[in-house]
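Asker: Just need the structure, nothing else, for what follows:
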Amino acid sequence: MARRRRFPRPSLVMLPNGFTLANLFFGIFAIVAASRGNHVQAGWYIVFGGFCDMLDGRIARATNTGSPFGEELDSLVDAISFGLAPALMMYFAVLKHSGWDWILVWLFCACAVMRLARFNVESAGKAKSYFKGLPSPAAGGTLATYYWFSQTPLYNETFISGWPWETILRFLMVGLALLMISNVPFPGWPKFTFRTVHGAAAIVVFVSSIFALFFLPKEFFFPFGVLYVLTGLVLAVLRGVLELPSPFDEPDELDADGDSLAEESPS
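Answerer: Presented below is the predicted three-dimensional model:
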């Protein structure tokens, strides 16, 4: 006698989508806060949205409630929370409203949308250890926390403190935007597990991020984002110099049990 297939309860199906919509809530709230001049609070909302985005896919896997609808919803929300919201936040906080700086907002959003569209066509729903192009949450989070970092003594002690921060921001927005639509491979977020080195490192980084969220948010998140970007670029250069195969030609799984290691959470 064949066993009847068990379907998840409707409440469980809505749970990961609830986190995705919470990400949207924080993205919209960040835009509203930035328009009112509350730029520090706007940065917090982008960070909170990032944590919701990190959790929705993992909850979907844990509850076996992943679906094409959830994948599409996640990408649409990411376009707002990590494309439009960080770009508008920087426009309200730093860029000149009287000139053509709004073009940078368009460029950043356009690249985020194209990056997400390419992800949906090529990789959505598949296990992956590398992303083609800079994930949009990483780009948006790095951009949004630049304002935080610029207000810290650590920023003022660096050599870039003498540069006009409006100029730095323009280069930062263009660089992050182009990296999102590039073919540079960026490491995905491994599955939390102590059975592999990658999984254990993921746990350490996640716990460190939670610690920094409470004690050193302004000094931690922007440098961490820049470090992630530089890591992807340096690894790509080393592969080219050493003529190593592209990670996209290798098996995606980082662990032996074949679970999906990363989803559009860091798209």
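Asker: contacts, neighbours, all on C-alpha from now
Answerer: OK.
Asker: where does residue 131 fall, helix, sheet strand or coil?
Answerer: Secondary structure, DSSP: H, G, I helix; E, B strand; the rest coil: residue 131 is strand.
Asker: so what's it up against?
Answerer: 185, 186, 187, 188, 267 (CA atoms under 8 Å, 6 or more residues apart in numbering).
Asker: let's see 6 Å
Answerer: 185, 186 (CA atoms under 6 Å, 6 or more residues apart in numbering).
Asker: Repeat that for residue 79.
Answerer: Taking CA under 6 Å, 6+ apart as the definition, contacts of residue 79 comprise residue 113.
Asker: can I assume it sits in a strand?
Answerer: No. Per three-state DSSP, residue 79 lies outside any strand segment and is helix.
Asker: where along the stretch 51-200 of the chain do the helices fall?
Answerer: Assignment of helices within the stretch 51-200 of the chain using DSSP state H, counting those that start in this stretch yields the ranges 68-79, 85-93, 102-122, 136-144, 146-150, 153-156, 165-180, 197-215.
Asker: right, and those - which one's nearest residue 37?
Answerer: helix 85-93 (7.1 Å; CA to CA).
Asker: Run the chain-centre distance for that closest one.
Answerer: Averaging C-alpha positions (CA atoms, centre = their mean, to the nearest Å) puts helix 85-93 16 Å from its chain's average.
Asker: quick one: it to helix 68-79, angle?
Answerer: 20 degrees (axes from the mean of the first three to the mean of the last three CA atoms, to 10 degrees).
Asker: what's helix 85-93 packed up against?
Answerer: Identification of packing neighbours for helix 85-93 by 3 or more CA pairs under 6 Å, 6 or more residues apart in numbering; DSSP states H and E yields helix 10-35.
Asker: Following up with a second sequence; could you model it the same way so I can compare the two?
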Amino acid sequence: MSRPETRGTGTDGVERPRRPRPRVAVALPNGFTLANLFFGIFAIVAASRGDFDAAARFIVFGAIADTLDGRIARATKSGSRFGEELDSLVDAISFGTAPALIMYFAVFQSTRWEWIFCFFFTACAVMRLARFNVEQAGTKNTHFTGLPSPAAGMTLATYYWFSQTPLYTETMIGDLPWHQMLRWVMLGLGMLMISNVQYAKVPTVNFRTLNGILGFLLVVGTFVGVIFLPKKFFFPALMAYVLYGIGRTVFLGLLDRIPGPREDDDAAEDDLDEPLDPRRRRRRRRPSRQNIAPDAGREEPLA
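Answerer: Now for the predicted structure:
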């Protein structure tokens, strides 16, 4: 049974049937979502062959496709529930399974039991995406609840890039026990994905507000880093983003626990009101309807 045509009103007041959206506009966002899946699968294949440089590159390409599919869907007004569910399923593979397997083939393959870290990271990515669909999908907000799965996945995938740079090999950074540290990095990223830590979204680019200008500078700086210093840029920048969310949440939590002037003033007012409250309550309990003043409903000032 076909759906009835939706009609709209023209400028002359005559109802006309609305033109259906072109199929290209509807299929284009899903095409970018499937491109994200393609890059995720290709990253797994490249990692299994030992080409970790290409694997990291495909994860980054997948993140770019994941960003474009949402923007194109909003621009063409072709978003759908099918597209949302497809996007979540693809993200679970491209930013959950693929980065975990890259870490397994690149770092953990020599042992038998460290694959459990890959399972934990993937499970947290899947739970994070499921919670996002339930709590935040379709709502307008300025922050993510929990670390976004693309950021967590790219953090793991681009570690190999960073490990091949002089900044890593020729400094004390390379002397750190990364084989042991990466276990905790995977556990930490997984826990952050399912946590209540607030992570800021990319600000909207405009030149009318301070946040818009900061968003423009952030986008320009990101493009410069991606084009000219991709291997040195991604992993440190993503780790800074991860630590930023933790630091911001801890700082705001400490501010909430510090008593402010309002709380002190309220406590002082409560102390002043204590001797007056019993009399006020007795007057309210026994109202005299015969002798009611014109302004009896007003509160008396504390003098």
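Asker: closest one to residue 28 of the first structure among the helices of the stretch 51-200 of the first structure?
Answerer: Comparing these by CA to CA, helix 85-93 comes nearest, at 7.0 Å.
Asker: equivalent range in the second structure for the closest one?
Answerer: Mapped onto the second structure using TM-score structural alignment, helix 85-93 of the first structure covers residues 98-106.
Asker: And residue 190 of the second structure? What does it align with in the first structure?
Answerer: Match for residue 190 of the second structure (TM-score structural alignment): residue 177.
Asker: re the thing from before, now, of the helices of the stretch 51-200 of the first structure, which is deepest in the fold?
Answerer: helix 136-144 (a mean of 27; mean count of other CA atoms under 10 Å).
Asker: Could you point out which of the helices of the stretch 51-200 of the first structure sits nearest residue 224 of the first structure?
Answerer: helix 136-144 (8.1 Å).
Asker: Which part of the second structure matches the closest one?
Answerer: Against the second structure, helix 136-144 of the first structure falls on residues 149-157 (TM-score structural alignment).
Asker: Repeat that for stretch 209-229 of the first structure.
Answerer: Under TM-score structural alignment, the match for stretch 209-229 of the first structure is residues 222-242.
Asker: hang on, the earlier thing: so can I have a markdown table of the helices of the stretch 51-200 of the first structure showing distance to residue 130 of the first structure?
Answerer: Below are the helices of the stretch 51-200 of the first structure laid out as a markdown table (distance: least, CA to CA, whole Å):
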| stretch | distance to residue 130 of the first structure |
| --- | --- |
| helix 68-79 | 17 |
| helix 85-93 | 24 |
| helix 102-122 | 12 |
| helix 136-144 | 13 |
| helix 146-150 | 25 |
| helix 153-156 | 31 |
| helix 165-180 | 13 |
| helix 197-215 | 13 |
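Asker: Of all those, which one comes closest to residue 239 of the first structure?
Answerer: Using CA to CA, the helices of the stretch 51-200 of the first structure put helix 165-180 closest to residue 239 of the first structure, at 17.2 Å.
Asker: from the middle of its chain, how far away would the closest one be?
Answerer: 16 Å.
Asker: where's residue 131 of the first structure relative to residue 116 of the first structure, distance?
Answerer: 11 Å (CA to CA, to the nearest Å).
Asker: should've said residue 144 of the first structure
Answerer: 19 Å.
Asker: Kindly report the same for residue 142 of the first structure.
Answerer: Taking CA to CA, one finds residue 142 of the first structure at 17 Å from residue 116 of the first structure.
Asker: Repeat that for residue 159 of the first structure.
Answerer: Residue 159 of the first structure is 35 Å from residue 116 of the first structure, by CA to CA.
Asker: Over to residue 137 of the first structure?
Answerer: 10 Å.
Asker: do residue 78 of the first structure as well
Answerer: Taking CA to CA, one finds residue 78 of the first structure at 8 Å from residue 116 of the first structure.
Asker: Same question for residue 147 of the first structure.
Answerer: If you go by CA to CA, the gap between residue 147 of the first structure and residue 116 of the first structure works out to 25 Å.
Asker: Repeat that for residue 34 of the first structure.
Answerer: Going from residue 34 of the first structure to residue 116 of the first structure by CA to CA gives 24 Å.
Asker: got it, and residue 94 of the first structure?
Answerer: For residue 94 of the first structure relative to residue 116 of the first structure (CA to CA), the value is 26 Å.
Asker: and if you look at residue 125 of the first structure?
Answerer: 13 Å.
Asker: Same question for residue 14 of the first structure.
Answerer: From residue 14 of the first structure to residue 116 of the first structure the distance is 22 Å (CA to CA).
Asker: Check residue 91 of the first structure too.
Answerer: Distance from residue 91 of the first structure to residue 116 of the first structure, by CA to CA: 22 Å.
Asker: So which residue is smack in the middle of the first structure?
Answerer: With distances taken as CA atoms, centre = their mean, residue 137 lies nearest the centre of the first structure, 1.7 Å away.
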